[in-house]
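K.L.:
Prediction below, plus the sequence it came from.
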Amino acid sequence: MPQRTWFITGISSGFGRTMAEQLLKAGDRVAGTVRKQGSVADLVASYGDQIWVASLDVTDTAAVRSVVDAAFTALGRIDVVMNNAGFGLFGAAEEVSDEQIEQIIATNLTGSIQVVRAALPHLRAQGGGRIVQLSTVGGQTAGAGASLYIASKWGVEGFAESLADEVAPFNIGVTIVEPGGARTGFRLRGLQLGTPLAAYDGTPAAGVRGLQNPAYQEPGDPERMAALMIASVNQEPAPRRLVLGHSAYLAIRAALTDRLADVEPQEAQAASADFPA
């Protein structure tokens, strides 16, 4: 496989960390961002110039542009830009705070958009590349108690889907990754809960209140998922979506089937809203 250079947001933990480890071990270069300096000191000590690290809060648009520009300047060419940084917010819509809503949209949606916008001039100038957008099974499904998290992921998927058609003429591929639950520590490290309201006790939205129970074990293997994400960049054309985990596949298939079943009976009614031919 050809050696590549990757730009990945959030490499201190989760999928970002796992991917960085696999890529570095394989001989690729990684430009990674972290929230806290020193959080990947072990990787720097082990791989030296093979890894380039910068501190970044993706909600700071000016900083995003500065860091992305610096990475391309330092490394010359970046083949893959991966939006990985993000977090989860769970609870009924009126259980989460205004501040939590603003933060999840700024991080998961706006932050991802701005990373891509900062990278596009460089990718076009070098004649192409690949953008990998980490989403979730919730990017195609929905559920009570996850409305704001789902909103951020549906938003970023809509952006990435449209972006793919915009940048295809420049030899830039876009892949949306939709993993199911994986043992990355996300539930304990990257998840916030709203403040429970008694009105929601016993309702479907209350089901998310136990998400941080450490006894639960997700079925997804993060090492295998990371390897499949890495392998996806060898596919031509870029796969529009990469579903990871059998439960994710089943949930997405069911959601799309139900959505189509809602739409198909409406063909005649939809046509009746047009001006007469």
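P.N.:
Thanks, I have it. All values reported here derive from a predicted model rather than from experimental measurement. Residues are numbered from 1 along each chain as shown.
K.L.:
drop to CA atoms for contacts and neighbour counts, all remaining ones
P.N.:
OK.
K.L.:
so what's Q100 up against?
P.N.:
Residues in contact with Q100 (C-alpha atoms under 8 Å, 6 or more residues apart in numbering) are L89.
K.L.:
before we move on, which element is it in?
P.N.:
If you go by DSSP states H and E, Q100 is part of helix 98-104.
K.L.:
and the next element down the chain from that helix?
P.N.:
That would be, after helix 98-104 and using DSSP H and E, helix 112-125.
K.L.:
Name the residues of that following helix that are buried.
P.N.:
Neighbour counts over helix 112-125 (16 or more other C-alpha atoms under 10 Å) mark 112-116, 118-120, 122-123 as buried.
K.L.:
for the next helix or strand after that helix, packing partners?
P.N.:
Using DSSP H and E, the helix or strand that follows helix 112-125 in sequence is strand 129-134. Packing contacts for strand 129-134, counted by 3 or more C-alpha pairs under 8 Å, 6 or more residues apart in numbering; DSSP states H and E, involve strand 80-83, helix 112-125, strand 172-179.
K.L.:
ok, back up a step: name the nearest of the buried residues of helix 112-125 relative to L191.
P.N.:
Nearest to L191 among those is S112, at 17.9 Å by C-alpha to C-alpha.
K.L.:
That closest one touches D57, doesn't it?
P.N.:
No: the criterion here is C-alpha atoms under 8 Å, and S112 misses it with D57 at 11.2 Å.
K.L.:
can you confirm F7 is in a strand?
P.N.:
Yes: read with DSSP: H, G, I helix; E, B strand; the rest coil, F7 is one of the residues of a strand.
K.L.:
Pull the number of nearby residues for the closest residue to G245 other than its chain neighbours.
P.N.:
Residue nearest to G245 in three dimensions, not counting chain neighbours: G180, with 5.4 Å by C-alpha to C-alpha, 6 or more residues apart in numbering. Counted by other C-alpha atoms under 10 Å, the residues lying close to G180 total 23.
K.L.:
try it against this one:
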Amino acid sequence: MAQRTWFITGINSGFGRQMAEQLLARGDRVAGTVRHANAVDDLKAAYGDQLWVARLDMTDVPAIYAVVDRAFGELGRTDVVVSNAGYGLFGAAEELTNEQIAHQIDTNLIGSIQLVRASLPHLRAQGGGHILQLSTVGGQAAFPGGSLYHATKWGIEGFAEAVMQEVAPFNIGVTIVEPGGARTNFRYGSSKLAPRLEAYDVSPASHVRRILEEGTAVSIGDPAKMVKIMIDSVAQHPAPKRIALGSDSFQAIHQALTGRLAALEAQRALAFSTDFPEAGASAAADKS
């Protein structure tokens, strides 16, 4: 198994931590970012120079470019860039504060976009590489109480799907990862809640609030298994466009896509009716 060098945002917890642990244990090099300077001192003590660490706030765009440039400069070739850092913001859209909205978008969407943009010149210069963009089941299916979180994940999926076509000529693969619920600290550790508006107690949006406040629901996904699949995916050529992880993710995405396709098919005649007549005639001529 060839050793690789990985750049991973957010290795202090969750999937990022699990990925760093698995990669280091098998002998790969990891360049990881953390929010707090001492968050991975135990890994640094165990693996020494095999682990490169930098502090990074994903809302600080100049810092993203500086850290990426420094990592590629000091480590040389970096095979895989993992855009992992982010968090969940939950509550009805009306409940959210302007500050919460801005921070969620700056972290999950703009930060992820800028990380990819900062990495691409380096990946092109070295002749290729792989980008893993962490999304979620919530990047394809939407649930009440997650409007802004969904906005960032649906947004980053659209960005990543376009980028994967743009950079294919440069031997750069891009994969979107869509995990379902996993037993990390995402739900009860890093997730944020909007201030409560009593009017929404009768709304389906209140369900996610109850889950987070009660703290008793247990996710079915095994993060170690999910991360192993993410790691193994970078050996696939061409790179898979998307990877759904967890039965809950598969079922929710399948239901969402099936429903959207059925609704689209029902509008076929309506959609075609808005074309200029000559467009339809030209299409008919092409088929004859």
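P.N.:
That came in fine, so what should we check first? Nothing here was measured: the structure is a model prediction, and the numbers come from that model.
K.L.:
After superposition, what's the TM-score here?
P.N.:
Remark: TM-score between the superposed chains equals 0.99 [TM-score structural alignment, normalised by the length of the first structure]; 277 aligned residues with a C-alpha RMSD of 0.7 Å.
K.L.:
For the residue lying closest to A37 of the second structure once chain neighbours are set aside, give me its contacts.
P.N.:
With C-alpha to C-alpha, 6+ apart as the measure, R55 is the residue that lies nearest to A37 of the second structure, at 5.9 Å, once sequence neighbours are left out. R55 of the second structure makes contacts with 33-37, as judged by C-alpha under 8 Å, 6+ apart.
K.L.:
Which of the residues you listed fall within strands?
P.N.:
Counting by DSSP state E, the part of the contacts of R55 of the second structure found in strands is 33-34.
K.L.:
In ChimeraX, how would I select the buried members of the contacts of R55 of the second structure?
P.N.:
What follows is the ChimeraX syntax selecting those of the contacts of R55 of the second structure that are buried according to 16+ other C-alpha under 10 Å:
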select :33,34,35
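K.L.:
Please convert the contacts of R55 of the second structure to JSON lines, extending it with distance to P144 of the second structure.
P.N.:
Formatted as JSON lines, the contacts of R55 of the second structure follow (distance: C-alpha to C-alpha, whole Å):
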{"residue": "T33", "distance to P144 of the second structure": "32"}
{"residue": "V34", "distance to P144 of the second structure": "30"}
{"residue": "R35", "distance to P144 of the second structure": "29"}
{"residue": "H36", "distance to P144 of the second structure": "32"}
{"residue": "A37", "distance to P144 of the second structure": "36"}
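K.L.:
Of the contacts of R55 of the second structure, which ones are shared with the first structure?
P.N.:
Retained in the first structure (both residues aligned by TM-score structural alignment, their matches' C-alpha atoms under 8 Å) from these: 33-37.
K.L.:
Of the residues you listed, just say which sits nearest to I211 of the second structure.
P.N.:
Top of the list for closeness to I211 of the second structure, among these and by C-alpha to C-alpha, is R35 at 26.2 Å.
K.L.:
The closest one contacts V53, doesn't it?
P.N.:
No: contact between R35 of the second structure and V53 fails when scored by C-alpha under 8 Å: they sit 10.5 Å apart.
K.L.:
For the first structure, which segments count as helices?
P.N.:
With helices called from DSSP state H, the first structure shows them at 14-26, 41-47, 61-75, 98-104, 112-125, 147-167, 186-189, 222-232, 246-263, 267-271.
K.L.:
Identify the residue nearest L211 of the first structure in space, chain neighbours excluded?
P.N.:
R187 (6.5 Å).
K.L.:
pretty sure the one you found contacts Q212?
P.N.:
Yes: contact status for R187 of the first structure versus Q212: in contact at 5.5 Å, counting by C-alpha under 8 Å.
K.L.:
Comparing those two, which shows the higher neighbour count?
P.N.:
R187 (19 against 16).
K.L.:
so how far is V218 of the second structure from the closest residue to Q114 of the second structure other than its chain neighbours?
P.N.:
Once flanking residues are discounted, Q114 of the second structure sits nearest to V61: 6.8 Å by C-alpha to C-alpha, 6+ apart. According to C-alpha to C-alpha, to the nearest Å, V61 of the second structure and V218 of the second structure sit 35 Å apart.
K.L.:
What of A194 of the second structure?
P.N.:
Here the distance between A194 of the second structure and V218 of the second structure works out to 22 Å (C-alpha to C-alpha).
K.L.:
more neighbours, these two?
P.N.:
A194 (18 against 11).
K.L.:
follow-up on the earlier one: can you lay out the helices and strands packed on strand 129-134 of the first structure as JSON lines showing distance to E264 of the first structure?
P.N.:
Formatted as JSON lines, these follow (distance: least, C-alpha to C-alpha, whole Å):
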{"stretch": "strand 80-83", "distance to E264 of the first structure": "35"}
{"stretch": "helix 112-125", "distance to E264 of the first structure": "32"}
{"stretch": "strand 172-179", "distance to E264 of the first structure": "26"}
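K.L.:
returning to what we had before: closest one to T136 of the first structure among the helices of the first structure?
P.N.:
When the helices of the first structure are compared (using C-alpha to C-alpha), the closest one is helix 147-167, at 7.2 Å.
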